[in-house]
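Asks: The sequence isn't on hand, but the structure is:
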């Protein structure tokens, strides 16, 4: 994480008015460490509210970390590229409200990852990955979320309300909370977001939300879903927050799913 912050600081040094960003991947899961809590200033999700979310416990030779993901098909999960990057395997937790008390789990190796080939670790461009999973049947607690249709590819969704969910931290220095939480967020214009982070980070492939009253995603929410209230479509994959804190009131950043509909179709065969 320190290396990431150092490299990213260099990337935005030419525009010192811009904030740095940090990804939402949680702290390592190695011995003695714990998986951090929940979304900041959100609310608990009742059982079955977000049946499309999965918990992702990644492992590598250097340790492990926690992310979220979204079920988009019987054998596919979408998450953030900074979650799959350098991972050797992942355990997928299906149908959990309490983070590690899943209805069932599957573990797959990195050969099942489809990380975007143009993912950039410096500015988090193309921060999206797919995971090919064993087949899962859908029911009330485990179900897919639909992608936007091709007719929506030019919709910027500014002004729309959407639901983010995950097991991320309550605050930047929070104690652990294992329960799934949600937060309702309003999508904003990219121009509002680029004025904070710069155009190197905020491209047309990013979608941002406002975070009034500290209502935000946070560490541990990486890769999780941003789903519209109207139509229940997956429009964002949780990517980053301002380096000065989840509750600082600065925009949250997500990978814009409509920018990757062709890439998802080419890798999974899923399209609408």
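Replies: Ah, there it is. Since the model is a prediction, treat every value here as computed from it, not as a measurement.
Asks: From now on I want contacts and neighbour counts done on CA atoms only, so please keep to that.
Replies: Fine.
Asks: Report the contact partners of residue 107.
Replies: By Cα atoms under 8 Å, 6 or more residues apart in numbering, residue 107 lies in contact with 89-92.
Asks: if I look at residue 69, how far off is residue 188?
Replies: 23 Å (Cα to Cα, to the nearest Å).
Asks: Where does residue 194 sit, in terms of helix or strand?
Replies: helix 190-197 (DSSP states H and E).
Asks: And for residue 83?
Replies: Going by DSSP H and E, residue 83 is part of helix 81-84.
Asks: do the same with residue 3
Replies: helix 2-11.
Asks: another one to put next to it:
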């Protein structure tokens, strides 16, 4: 199908807000060590998904701005205005370089200092959470979805090659695709010594969360809109895949909760 490859990155993204919401509802009793896994996954796959064709003139300037942002953290500089200014500058420079400016927010988040009580990262989260969770995410989801969820649109997902590819990519490919998917990648990383699994976890816990990684709501919708402007096929597939992945992962997580509770008796 012509230009179908433009949407290759749609199934790459994981929506961490919805993943953590499902974990909180279905598996709050599982060890806290399980939470960093989807958080790390979401950062890495979003970075891989939203990159573009770079223009290298503004890119070094963006790197310098982000470096200054990071160097100010351990020096306990508290000026919110300065950090906002640096963040906006990084956003603009990355946009001009051809890389999606969302990366600026991810990079600033990774550079935030987490030491101290409360840490700069904790204070920033406290200030920004009402805006991001209460306004930005719902508004983005509402505006980005923009698809009529009637029976014909839902049924068309299973007959359209682009929509079906997105659906299978999120539900099947994210868990165990050609190169192992999320679970296979995690297992291989541990086997090769690049990472280690927490003593509080077992591989069956990782299996359940890897299925949940198929929830690709917000960033997948953004990529789909950029790849197929005005075409709702990919958007409908993302919404269906996110629901299916949640429904598949929820019972797996509940089984892990019950198994752990029984083993602790």
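Replies: Alright, I've got the coordinates. Since the model is a prediction, treat every value here as computed from it, not as a measurement.
Asks: care to give me the TM-score?
Replies: TM-score of the superposed chains, computed with TM-score structural alignment, normalised by the length of structure 2, equals 0.26; 113 aligned residues with a Cα RMSD of 6.1 Å.
Asks: between residue 69 and residue 188 of structure 1, who's got more neighbours?
Replies: The neighbour comparison of residue 69 of structure 1 against residue 188 (other Cα atoms under 10 Å) goes to residue 69, with 30 against 20.
Asks: Please enumerate the helices of the stretch 101-250 of structure 2.
Replies: 102-111, 120-131, 137-145, 151-156, 161-168, 174-176, 181-191, 203-212, 217-227, 233-264 (DSSP state H, counting those that start in this stretch).
Asks: So which bits of the fifth one are buried?
Replies: I take that to be helix 161-168 of structure 2. For helix 161-168 of structure 2, the neighbour count (16 or more other Cα atoms under 10 Å) marks 162-168 as buried.
Asks: Can you check what angle separates that helix from helix 217-227?
Replies: Helix 161-168 of structure 2 runs at 160 degrees relative to helix 217-227, counting by axes from the mean of the first three to the mean of the last three Cα atoms, to 10 degrees.
Asks: Roughly how far does residue 211 of structure 2 sit from residue 221 of structure 2?
Replies: Distance, residue 211 of structure 2 to residue 221 of structure 2, using Cα to Cα: 19 Å.
Asks: Quick one: residues contacting residue 113 of structure 1.
Replies: 84, 129-132.
Asks: Can I take it that residue 235 of structure 1 is in a strand?
Replies: Yes. Counting by DSSP: H, G, I helix; E, B strand; the rest coil, residue 235 of structure 1 is found in a strand.
Asks: Just give the number of residues close to it.
Replies: Residues near residue 235 of structure 1, counting by other Cα under 10 Å: 24.
Asks: That one contacts residue 208, doesn't it?
Replies: No. Judged on Cα atoms under 8 Å, residue 235 of structure 1 makes no contact with residue 208 at a distance of 10.6 Å.
Asks: coming back round to it: quick one: name whatever helix or strand follows the helix holding residue 3 of structure 1.
Replies: strand 21-23.
Asks: on contacts alone, who are the packing partners of that following strand?
Replies: When contacts are defined as 3 or more Cα pairs under 8 Å, 6 or more residues apart in numbering; DSSP states H and E, strand 21-23 of structure 1 packs onto helix 2-11, strand 234-242.
Asks: what do you get if the cut-off is 10 Å, keeping everything else the same?
Replies: On a contact count with 3 or more Cα pairs under 10 Å, 6 or more residues apart in numbering; DSSP states H and E, strand 21-23 of structure 1 meets helix 2-11, strand 234-242, strand 252-256.
Asks: What is the longest one packed up against?
Replies: Think helix 2-11 of structure 1. Counting by 3+ Cα pairs under 10 Å, 6+ apart, helix 2-11 of structure 1 packs on strand 21-23.
Asks: Please apply the same query to the shortest one.
Replies: Of the remaining helices and strands, those touching strand 252-256 of structure 1 by 3+ Cα pairs under 10 Å, 6+ apart are strand 21-23, strand 181-188, helix 190-197, strand 206-209, strand 225-228, strand 234-242.
Asks: ok, and the most crowded of the contacts of residue 107 of structure 1?
Replies: That'd be residue 90 among these, by other Cα under 10 Å, with 26 neighbours.
Asks: Much appreciated, bye for now.
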